[in-house]
Structures are given as structure tokens and as C-alpha cells.
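> Need the 3D shape of this:
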Amino acid sequence: MTKESDCRLWAANDPLLIEYHDHEWCHISHDDRYIFEMLCLEGQSVGLSWRTIINKRKEYQKVYFNFDIDKCASLTDEYLNSLMDDTGLIRNKNKIFSVRNNAIAVKKIIKDHGSLDSFIWSYTEGKQIIGRWEKASDIPTETEISRKMSKDLKKLGISFVGPVITYSFMQSIGMVNDHLTDCAYRIY
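Modelled structure (predicted):
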């Protein structure tokens, strides 16, 4: 019997985290809507665990109209303030309002670059960075690319995108593949 990879340890037997690890984390996405969702959800995780966010994800998808960029950009202050009463969300006003602010900034990125996808993936020249990590402790928490992306996204008006969050975001959309070398869910 073979030992299961330590790659899944952070999933901590949580079914939603396991599903995310196995079928989304480090899987390449070029879908603007999904990229926007991950950008926003990663930002919601600042100061919290990813477990907290993934377990509230369905509510986030519901109240932010499945992260439709145009709909999120047009949310009113009244609507966003009403979300402060929603126990299914992180009830932090700055985080709640950040989704609208990020959507407005992303619309400008799309106008200037054709898509969010082309802008974000330009940091890796459209290629996935493939980690060859044998232990979870070897996986970096930030890189030169995540630091540059963080700085640029902040200048463009995106909130909650420090270099550590930006690196997690890169993992979430498959810009980096940090599945351990012995992980059964490693694609490459």
C-alpha cells in the first residue's frame, strides 16, 4: 500500500477543501469570471484561513451573482451595506466593498488588455510555473512574480492583494503548479 502524498495535508479532511485541492487548485484557468472570483475570494481570506472562505464560497457566489464582473461593478452602496447582515460572509465592510472596487478595476484592465486572463497570465508569459516540491514546507509563500503582480494590482486599484495572497491567487488559477511531486492530483 502506498502512502498518500502530504500535498493534501492543508485540506485537513474537509470535503470542500479536498474537492478544491483535487479539482481546482493549480489547475490552469483562462476564464475571466473564474479568475475574478479567485482574485476576490483570495482577498477575502486575508487574516483568515482558506477553509473559512471555501466553506462560505457558495454564499459569496450567490450574493455576488457568481462573480459576474459587470454585475459586481454596478452594485450599489445600499446593496453592499445590506451584506453586512449576511452571516454567510466575512462581515468586514472593506472586504465586502472590495468586490465592487475590484470589478471596476478589472473592467478597466479588460478594456486596456483585452481580457483579465491576458493581463494576469502575462506575468508568466502565458506559461505555468511548475514547482518540483517534495515537501509542503518547500513551497514558497511568495515569489518575485507575486511581489511584482501585487504591486501592479494595487496601483490599478485592486484590494487585498499583498504578495502572499497574490501567490495563493496564482496557485488558485494554475499559474503555478505546486502539487507535490508525489501527489496523485499533480497534472504535470
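
> rest of the way, CA atoms for contacts and neighbours
OK.

> Show me the helices in the chain, by range?
Using DSSP state H, the helices found in the chain span residues 15-23, 32-44, 50-54, 57-63, 69-73, 77-82, 93-113, 116-121, 144-155, 163-172.

> Tabulate the ones you listed (a markdown table), appending mean neighbour count and distance to residue 179.
Compiled in a markdown table, the helices of the chain are given as follows (neighbours: other CA atoms under 10 Å; distance: least, CA to CA, whole Å):
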| stretch | mean neighbour count | distance to residue 179 |
| --- | --- | --- |
| helix 15-23 | 16 | 9 |
| helix 32-44 | 22 | 18 |
| helix 50-54 | 17 | 17 |
| helix 57-63 | 16 | 22 |
| helix 69-73 | 18 | 29 |
| helix 77-82 | 12 | 36 |
| helix 93-113 | 19 | 29 |
| helix 116-121 | 19 | 19 |
| helix 144-155 | 16 | 18 |
| helix 163-172 | 24 | 9 |
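
> here's the other one to compare against:
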Amino acid sequence: MMNQDIRRCEWCKADAQYIVYHDTEWGVPKIDDIELFEKLSLEGAQAGLSWITILRKREGYREAFMHFVPQKIVEKELSFFLENMDNPKIVRNRRKIESIYTNAIAFIEIQKEYGTFANYWWKWSNYTILDNQPKESKDIPSQTELSKEISKDLKKRGFKFVGPTIIYSMMQATGMINDHLHDCMFRNHGIVMDRSLLID
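Sure thing, here's the model as predicted:
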């Protein structure tokens, strides 16, 4: 799996941890609500930073934020999480820390409305993978009309750090969009999604 001769997307080739993430996670459909909340939280934490910075801090975030279980997060007071302003294992940005707590509250409201956040999330793509088949990295946009629409809706619901660029990154990371390059033969083919897991 770590064979350097395998064709992969250009962005992951410089770092072994990136390669593992690319090979095992990026673009694979996520339907578990805890995984989705983790992705949403970490994509927000990335704002203004590189993804590898956040990837290297992921375990620290899991420790600091109740392994991203929204129900456990909201059982605490915001002040509990603000103690992480001195925690070098995460990005020590007050607004980003606050956003995870705020988003947990809004996330639970969506779960109440849709049964699961996954049902809400995947309805935006009609429960299918949007397969872009980009030939080069320059063909991949930073945001789309759909990411703008999702971002607008999430903001209405009280979410923070969910701009259209962040949401597009989440769409890629959760497999809603397949942006593996066309010649990334290792991951570009065979990614499927079981709709029955989402629709009641």
C-alpha cells in the first residue's frame, strides 16, 4: 500500500502520513455521524493552515473533544474546552475551539430533524458520489455552487467555520465528491456507496 511506484494524487506524495490518509480515507464515503462530525471539525480547524498540520494533530483533537461524539461534547460547558487554549496538541485558536462546541449543538439539531447527520449531508448529492474525474490538480476547484449552497444552509443552522471552501474540502474528504485524479488508479476506481445505509 505504501508502494511509491503506485500512481497517486500529487498532493500526497511528499509525506508518508499524507500517503496513508490518501490511500485509506480521502474520498471514501463516510456515513457514520461521528466520523462526519470529526471531518467537519477538523476541516474548520484547518482554515488558514495546511491539512498535514491538522492531520498530525488529529489524535490531540480526539483527546480534547471527546473523540468527536457531539452528545458528549454538549454535556460539558464551553469553558471546559477553552482550557485547551494551552494545549499544544491542537490549534490554539479560541474561535476555532468555540466553533467545535457550537457546531456540536447544531449537529445534534440536524440529527433530530433528519434521523442522522449522514441523511442530511448526503441528500445534497442525492445520495450519490459526484465523480469529477479531474485530469490535473489545477482542474480541481476550491469551491462550487453546491458547496456554497451547503455552506449557506449550515450557517443558517448556526454552524461556524463552514465557508464554501471548507465545505468543498469536506465534500472531498467524506467521499461526496471523488476528486482523485484520473490517473490515480490506486483510488480513482471502485469507490462505491451503499444508499441503503442512509435512507430509512
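
> The helices of the first structure: which one's closest to residue 185 of the first structure?
Evaluated over the helices of the first structure, closeness to residue 185 of the first structure peaks at helix 15-23, with 5.7 Å, by CA to CA.

> Tell me how far residue 100 of the second structure lies from residue 116 of the second structure.
Distance, residue 100 of the second structure to residue 116 of the second structure, by CA to CA, to the nearest Å: 18 Å.

> Spatially nearest residue to residue 78 of the second structure, not counting backbone neighbours?
residue 101 (6.6 Å; CA to CA, 6 or more residues apart in numbering).

> Could you find the counterpart of that neighbour in the first structure?
When the first structure is aligned by TM-score structural alignment, residue 101 of the second structure is paired with residue 100.

> what residues are up against its match?
72, 73, 74, 75 (CA atoms under 8 Å, 6 or more residues apart in numbering).

> Could you see which of these carry over to the second structure?
Mapping the contacts of residue 100 of the first structure onto the second structure (both residues aligned by TM-score structural alignment, their matches' CA atoms under 8 Å) leaves 72, 73 still in contact.

> As TSV, the contacts of residue 100 of the first structure with distance to residue 145 of the first structure would be great.
What follows is the contacts of residue 100 of the first structure, written out as TSV (distance: CA to CA, whole Å):
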residue	distance to residue 145 of the first structure
72	27
73	27
74	31
75	32
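
> Which single one of the contacts of residue 100 of the first structure is nearest to residue 170 of the first structure?
residue 72 (21.8 Å).

> Disregarding residues adjacent in the polypeptide, which is nearest to that closest one?
That would be residue 100: by CA to CA, 6+ apart, it lies 5.2 Å from residue 72 of the first structure.

> For the residue nearest to the spatial centre of the second structure, give its distance to residue 174 of the second structure.
Nearest residue to the geometric centre of the second structure (CA atoms, centre = their mean): residue 39, 2.9 Å. Separation of residue 39 of the second structure from residue 174 of the second structure (CA to CA): 8 Å.

> now residue 37 of the second structure, nearest residue through space, not along the chain?
Once flanking residues are discounted, residue 37 of the second structure sits nearest to residue 68: 6.4 Å by CA to CA, 6+ apart.

> number of nearby residues for the one you found?
24 (other CA atoms under 10 Å).

> Please enumerate residues in contact with stretch 43-63 of the second structure?
Stretch 43-63 of the second structure is contacted from outside by 18, 42, 67-68, 89-91, 96, 160-162, 166-167, 169-170, using CA under 8 Å, 6+ apart.

> Closest one to residue 187 of the second structure out of those residues, please.
residue 18 (13.9 Å).

> Quick check: the closest one touching residue 12?
Yes - if you go by CA atoms under 8 Å, residue 18 of the second structure and residue 12 touch, sitting 5.0 Å apart.

> Quick check: closest non-adjacent residue to residue 132 of the first structure.
Per CA to CA, 6+ apart, closest to residue 132 of the first structure is residue 181, 5.9 Å.

> do residue 7 of the first structure as well
Take residue 7 of the first structure and drop its neighbours on the chain: the residue closest to it by CA to CA, 6+ apart is residue 180, 5.5 Å away.

> What residue in the second structure is paired with that neighbour?
Match for residue 180 of the first structure (TM-score structural alignment): residue 181.

> show me the contacts for that match.
Contacts of residue 181 of the second structure by CA under 8 Å, 6+ apart are 8, 9, 133, 134, 135, 136, 137, 188.
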